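Visitor: Predicted model and sequence follow; I will ask about them next.
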Amino acid sequence: MIRETFYENRRENRIQALTSDLVVVGGGMAGVCASVTAARAGIKVILVQDRPVLGGNASSEVRLWILGATSHMGNNNRWAREGGVIDEILLENLYRNKEGNTIIFDTILLEKVTNEPNITLLLNTAANEVEKSSENRIQKIKAFCSQNSTEYHIQAPLFCDASGDGILSFQAGAAFRMGAESIHEFGEKLAPQNGYGELLGHTLYFYSKRTDNPVKYVPPAFALKDIKEIPRYKDLNEQEYGCRLWWIEYGGILDTVHDTEKIKWELWKIVYGAWDYIKNSGQFDDVENLTLEWVGTIPGKRESRRFEGEYMLRQSDIVEQRNFDDAVAFGGWAFDLHPAEGIYSELPGCDQWHGKGVYQIPYRCFVSKNINNLFYAGRIISATHVAFGSSRVMATCAHGGQAVGMAAALCVENDILPRELIEEGHISTLQHRLNLAGQSIPHIPIDKGSDPIQAAELAVSDTLELSEIPFDGDWQSLSMAMAQLLPLQENGCHQFIVKVNVDQPTQLTCQLRLSSKVHNYTPDLIHEELVFDLEEGEQLVKIDFKKPVPKTQYAFLTFLKNDLISLQSSEKRITGIVSVFNKIHRAVSNNGKQKPLSDIGIESFEFWTPARRPEGQNIAMQIRPALKAFEIEHIRNGYTRPNSLVNAWVADLDDPNPRIELKWPEPKTLWGIQLHFDTDFDHPLESSLLEHPEHEMPFCVKNYRIKNCNEEILYEMKQNHQTINRIQFEKPITTAALKIELEHPSNKVPAALFEVCCFDTPFE
């Protein structure tokens, strides 16, 4: 029994002092990925999260899907899903939870964090006070947990603010901005115009479900009475069960930090009024058995403060795809700006303009220019309002968080501050370690200079030479233009034979298209065009291009729209090969072609995008000469996804036992090996709501063995579903050869491997 008598002074809460190498404030996707990355790199991390679960806007409290550069497969960014920890999380979620249940996703995040012994997780704990040792340095923070009435005093040499509103940076005195810059400050032609300036608002989702019996609904007194106050009220529908109505947005005209509770109440008013309209207006069929299952209790925030770093990302960086010496992450979402009035605006709910490819984000955007030991992660990084319209989405934020986590570990290792990492030339080390962990920074490979694989002789059982994509699939109507994306060699001319089915005599127009930037997948150059007269019925068409391709890059074998023609497709799927379609994807403002009506600093171009499985089969064809694009040398070039090359070794599907062998002139002592598999970086892997067709990516090698020169099994994997497999041997091994035996993922997909890394020292 505890009993205390009257105490004449104020009682203090319990105080617990904690120390670590890095404190991360904010447990959204950026904070989670920063913490896991730093912990795996060997430093102690305290993760402070003011909510009962992790994930922020992706959690069960808000329930927004995670997206980034892949943009729902609605843009031209091929193989652009973010790598590293965020990739690992999304693949695990797919494996366990392809239905997109956010409760399950909560548990995956909690497991991922609590599995790391270097992380101390403080849930329901709000950072509320900063103490500084000098004007430019944070000494410690204070945070309060309402669930255990404990005040934590947390000290560390380094801090990361991933809190969304930037509470840590704000209290530390760091320079910040809210709202939109003028068009003149950075020359951004997308800066405030036509109502798409100032702040983006908050959104509350709601879920409905169908029951076995009729359910009545009586709205609360505070619900919106006249639904016609919402200009888009006719877009409300019962089909999506409420959960995709992202445009129920409000708050951009208010202070999105201090007015959040006021904004939440307005959103509750709208949501309950919208449900009243759906249930009781008589405008909707078959709603009697629908009930309101869930309404968010905290709003999903889009924008508040943005903090000033050593560099500020801007529109031209994204459009021009500018290269940075200190690139550590990438983005690819559209410039996605919303009217400040949100749902009460007469304007469309968003204004999205896409770039032609992914763009680099420099390290300097994550480093405070005022506070010497402070990193930024998430949506508060150093970017203009316009650039923020692209960089703010969760997968991009998570990717940047990984860069911060690795940078923090490097700072601790070298006893330096975040800014000194640039000044003292550690950026190349940071980039290497990030890429080794799967970051895939555009145009920057893993540094393989010291990798023992570079001295090895490589041998394989067989390698795919693509002479045919089999004629064994469905017929695909040319009701929309379609193309086969193929890796072609410099100065090569190619001949293709396809099979068509023609309803009546007509013409087929074929084009060989290229991208003006070899690492992009926007076919903005027509390299050569051929037109064929076709008779009715099934027939083969020989397409013989005479003009050599000027550079080694991906090309688009393109078939223009003709409703009278169908092309035969193939059931065979191959790493680095994909079909694309000039189709519309309204969810990301893709109308088939982007064509600004005025000069807003955005380029015009067509969208050529894949279809989600089980659709999106390759176009069946014969290819002459065969494509020799899948060579074994790719496994040591440092790239772990396609760019202008496939960058993968692909086995021949007819090879019953695909095998790679690494041979050294003298025995090597190895501590481990790392394999990078194909988990289809085109697939966005949305974390919630949007169900996926499979639990595992069909290109991913599930089963493999690693043997030494004596054919002894060093490691065996069954049922792999992850991109990166890092194998640390129980003790260092000495061998003159390593043999990797792979099984084909299926009889329709050949085994493939992007990269092999060998380690002759303990893992970093």
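Guide: Right, received. Where do you want to start? Everything numeric in this text was worked out from a predicted model, so none of it was measured.
Visitor: going forward, measure contacts and count neighbours with C-alpha atoms only.
Guide: Will do.
Visitor: Just to be sure, Cys493 is in a strand?
Guide: No. Looking at Cys493 with DSSP: H, G, I helix; E, B strand; the rest coil, it is coil, so not inside a strand.
Visitor: thought it was touching Val549?
Guide: Yes. Applying C-alpha atoms under 8 Å, one finds Cys493 in contact with Val549, separated by 6.7 Å.
Visitor: Which helix or which strand is home to Ile2?
Guide: Assigned by DSSP states H and E, Ile2 belongs to neither a helix nor a strand.
Visitor: In contact with the closest residue to Pro157 other than its chain neighbours, which residues?
Guide: Spatial nearest neighbour of Pro157, chain neighbours left out: Asp21 (6.0 Å); criterion: C-alpha to C-alpha, 6 or more residues apart in numbering. With contacts defined as C-alpha atoms under 8 Å, 6 or more residues apart in numbering, the neighbours of Asp21 are 43-45, 156-158, 412.
Visitor: And for Ser516?
Guide: Taking C-alpha under 8 Å, 6+ apart as the test, what Ser516 contacts is 522-525.
Visitor: And the helices in the stretch 1-150 of the chain?
Guide: If DSSP state H, counting those that start in this stretch is used as the criterion, the helices of the stretch 1-150 of the chain fall at 29-40, 85-97, 102-114.
Visitor: ok, structure two:
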Amino acid sequence: MLIENYTTQTRPNRETTINSDFTIIGGGIAGVCAAITAARKGTKTVLIQDRPVLGGNASSEVRLWILGATSHMGNNNRWSREGGVMDEILVENMYRNKEGNAVVFDTILLEKVLEEKNITLLLNTAVYDISKKNDTNIESVKAFNSQNSISYTVKSPLFCDASGDGIVAFKAGAAFRMGAEKREEFGELFAPDDSYGELLGHSMYFYSKREDFPVDYTAPSFALKDITEIPRYKAIGKDDKGCRFWWFEYGGRKDTIHDTEEIKQELWKVIYGVWDYIKNSGEFKDVENHTLEWVGTIPGKRESRRFEGLYMIKQQDVIEQKNFDDAIAHGGWAIDLHPADGVYSKLSGCTQWHSKGVYQIPYRTLVSKDIDNLFLAGRIISATHVAFGSTRVMATNGLTAQAVGMAAAICHEKTALPKDLLEKKNLSYLQNELNITGQSIPDFPIIKESNLVSTASISASSTLALSEIPFNGEWMSLKLAAAQLLPLKANVNYTFKVLANVTEDTVLTVELRSSKKTKNYTPDVILESKKISLKKGEQNIEISFSKSVSEDQYAFVTFLANESISLKNSEFRSTGIISVFNGVNKAVSNNGKQTPPENLGVDTFEFWTPHRRPEGRNIAMEISPAISSFDTSNIGNGYVRPWGQANAWTANLSDQKPELKIEWDTEKTISEIKLFLDTDYDHPMESTLYGHPEAVVPFCVRNYVIKNNNGEVLFTQKDNHQTINTIKLETPIKTTGIVIELEKPLENVPTSIFEIFCK
């Protein structure tokens, strides 16, 4: 029993001081990815989160799905889902939670953090002040946990502000911006004018459900009375919920930091008014049993402060896909700006302009130009308001934050400051260490000298020579133009045979297309076009092209729309090949073609996008000569996903138990083996609400055994679902070779591996 007598003195809170190698403020997706990345490199990391759960806007408190370069599969960024820890989290979530339950996603994030022994997690702990060693160095942060009444002082040589509003960078005096730059400052033609507004607002959502009995609803007095105040009110659906109401947005005309409580009240007004409209207006049928299940209690913030780094990424870098020597990640979400009046605006809820492919993000955007030991992560990185429209989304935040986590680990290892990693040797080390963990920095493969496999000879029990995509599927109407995307070899003239069913005499137009940039998947070059007269009925069509790609790259065998024609498709699915369609995806402003106004600095081009599984089957065809892009030379080339070419070894479809042999001329010491497998980087894996057709991606190798060249088993894997499998041997082995025995994933899916890494 504790009894403490009255005192005239004020009582202090319990105080605790924590010393660490690296301190991260903010436990959203960015903070989580940075913390896990740093911790796995042996860096003692403190992760401070002011909420009771991790995930920020992706958590059950807000319930926004995680998206990035894949953009709901609505753009031309093929195989672009973010890699590394970000990918690991999304793949794990799909495996356990393909229905998209935000509460389950909370547990997955928490588990990932708690499993790392080098992370000290402080939940419900708000940082409110800092102390500095000198003008340009932070010494510690001060925080308070309202649940346990403990005041914390956390000291470390390195800090990362991933807090969203930038509380640490702000308190430290770092330069920041709020609002939109004028066109003249950076030459950005998409910079908004005052009527559109300079800030994106906050959003809040609700979930509803159907009971087995009638449920009445009486709106609170503060609810919106006149639904016509929302110009888009006719877009409201009675069964819509969660972040499908992303456009319930407000606050872009206010101070999105200090006016947050006022903004929240306005969003509650909207939500409860909308629910009153659904339940009581008489405009909706069959809503008697509908009830509110959940309403957000904190707003999901889009934009507030952006801090100035050693470089500020801008519109031209995104649209023109500028290359950077210090690239550490990629982006690919559209430049997505919203009218400042949000839900009350008469304008479209967003304006999205896409680039033709993914773009690089430089390391310098993550390093404060003013505070020597401070990294920037999440939505506060160094970007103009226009470029921020793309870099702000959570999967991109997670990917760039992984670079922060790795950079912090290297700084700790070398006793260096963040800016020191811009030295060429350090920068190359950072990029390579990131890529070994799956970062997939565009145009930066894993350095061959770091991978023992690159010095080995590799043989396989079989190799796919793609001479046929089997004719074992259904008929696919050419109501939409369709194309088969294939990794063709340079200066090879290909012939394709397809099977068509024609309802009336007609003419089919077939084109061979490619991309101006060989690593893009926007078919903006027509190499050759053919018109083929067809008679009514089922028939084989042979298309021989006299033109070809001049470099190894993906090309599109393109069939223009014709409602009189159906093509046979295939149940065959394989790594590195996909069918795409010139369709529409309203969710990301894709109307089949992007046609921006003149003088906006944005390209005009067509969208050719896949259909989601279980749809999206390949177009059945014979191919001559066979496409020879899937051999063992791809193992050890440093790429861990399709990029320009397939970059995968693939076995024959008939090979039920394929085998890879890796052999060296001399004995090697091996302590770690990594397998980079195919979990379909084209699939967005939205974290919540959306739902997915399966728990495990069809292409993913589930079962395998690794042996040394004497037949001794080193490792056995059963029921794998993850992209990267890291096997750390308890005792390093000395051997001249290893053998990997694999099981074919599915009947119509051949076995594939992108990369094998040994050290």
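Guide: Cool, got the structure. Values in this document were obtained by computation on a predicted structure and should not be read as measured data.
Visitor: Can you tell me which of the helices of the stretch 1-150 of structure 1 is nearest to Asp351 of structure 1?
Guide: helix 29-40 (24.7 Å; C-alpha to C-alpha).
Visitor: got a list of contacts for that closest one?
Guide: So helix 29-40 of structure 1 is contacted by 24-25, 44-47, 54-56, 58, 85-86, 109, 112-113, 116-119, 162-163, 377-378, 394-395, 397-406, 408-409 (C-alpha under 8 Å, 6+ apart).
Visitor: residues near the corresponding residue of structure 1 for Arg244 of structure 2, how many?
Guide: By TM-score structural alignment, Arg244 of structure 2 lines up with Arg244 in structure 1. Arg244 of structure 1 has 17 neighbours, counted by other C-alpha atoms under 10 Å.
Visitor: Likewise for Ile416 of structure 1?
Guide: For Ile416 of structure 1, using other C-alpha under 10 Å, the count is 16.
Visitor: try Leu67 of structure 2
Guide: So Leu67 of structure 2, with other C-alpha under 10 Å, has 22 neighbours.
Visitor: Please give me every residue in contact with it.
Guide: 393-396, 684-686.
Visitor: Export these to CSV and append columns for neighbour count.
Guide: Output for the contacts of Leu67 of structure 2, formatted as CSV (neighbours: other C-alpha atoms under 10 Å):
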residue, neighbour count
Val393, 25
Met394, 24
Ala395, 30
Thr396, 30
Pro684, 25
Met685, 25
Glu686, 25
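Visitor: any idea how far Ala500 of structure 2 lies from Lys254 of structure 2?
Guide: From Ala500 of structure 2 over to Lys254 of structure 2 the distance is 58 Å, taken as C-alpha to C-alpha, to the nearest Å.
Visitor: thinking again about what came up before, Cys493 and Val549 of structure 1: who's more crowded?
Guide: Ranked by neighbour count (other C-alpha under 10 Å), Cys493 of structure 1 and Val549 place Val549 first, with 22 against 16.
Visitor: Distance of that one relative to Phe607 of structure 1?
Guide: Taken as C-alpha to C-alpha, the span from Val549 of structure 1 to Phe607 of structure 1 is 22 Å.
Visitor: Likewise for Asn582 of structure 1?
Guide: In terms of C-alpha to C-alpha, Asn582 of structure 1 sits 6 Å off from Phe607 of structure 1.
Visitor: Tell me the residues that contact both of those two, please.
Guide: With C-alpha under 8 Å, 6+ apart as the test, Asn582 of structure 1 and Phe607 both reach Gly592.
Visitor: Could you tell me which of the contacts of helix 29-40 of structure 1 are located in strands?
Guide: 24-25, 45-47, 119 (DSSP state E).
Visitor: I'd say Asp326 of structure 2 and Asn426 touch.
Guide: No. In this structure, Asp326 of structure 2 is not within contact of Asn426 by C-alpha under 8 Å, at 10.5 Å.
Visitor: Between those two, which has more neighbouring residues?
Guide: Counted by other C-alpha under 10 Å, Asp326 of structure 2 and Asn426 do not tie: Asp326 has more neighbours, with 20 against 17.
Visitor: residues contacting the more buried one?
Guide: Contact analysis of Asp326 of structure 2 by C-alpha under 8 Å, 6+ apart lists 362-364, 422, 427.
Visitor: From those, pick the one nearest Pro750 of structure 2.
Guide: Distances from Pro750 of structure 2 to the contacts of Asp326 of structure 2, taken by C-alpha to C-alpha, are shortest for Pro362, at 36.8 Å.
Visitor: hang on, His519 of structure 1 packs against Arg641?
Guide: No. His519 of structure 1 is beyond contact range of Arg641, at 11.6 Å (criterion: C-alpha under 8 Å).
Visitor: The two: who's more crowded?
Guide: Counting neighbours by other C-alpha under 10 Å for His519 of structure 1 and for Arg641 shows that Arg641 has the greater number, 28 against 19.
Visitor: Quick one: residues contacting that one.
Guide: Each residue near Arg641 of structure 1 by C-alpha under 8 Å, 6+ apart is listed here: 79, 440, 647-648, 678, 681, 754.
Visitor: Also Leu366 of structure 2?
Guide: 309-310, 375-377, 381-382, 400, 404.
Visitor: buried residues in stretch 339-353 of structure 2?
Guide: 339-345, 347, 349-350, 352-353 (16 or more other C-alpha atoms under 10 Å).
Visitor: follow-up on the earlier one: out of Ala500 and Lys254 of structure 2, which sits in the more crowded spot?
Guide: Ala500 (22 against 18).
Visitor: quick one: that one is in a helix?
Guide: No. Counting by three-state DSSP, Ala500 of structure 2 falls outside a helix, being strand.
Visitor: So the nearest residue to it once chain neighbours are set aside: helix, strand or coil?
Guide: Excluding the flanking residues, the one nearest Ala500 of structure 2 by C-alpha to C-alpha, 6+ apart is Leu567, at 4.5 Å. Leu567 of structure 2 carries the three-state label strand when classified by three-state DSSP.
Visitor: same thing with Ser598 of structure 1?
Guide: Classification of Ser598 of structure 1 by three-state DSSP places it in coil.
Visitor: Please identify the residue in structure 2 that aligns with it.
Guide: For Ser598 of structure 1, the residue aligned by TM-score structural alignment is Glu598.
Visitor: List the contacts of its match.
Guide: Glu598 of structure 2 neighbours (C-alpha under 8 Å, 6+ apart): none.
Visitor: what do you get for Tyr241 of structure 1?
Guide: Counting by C-alpha under 8 Å, 6+ apart, Tyr241 of structure 1 has contacts 206-209.
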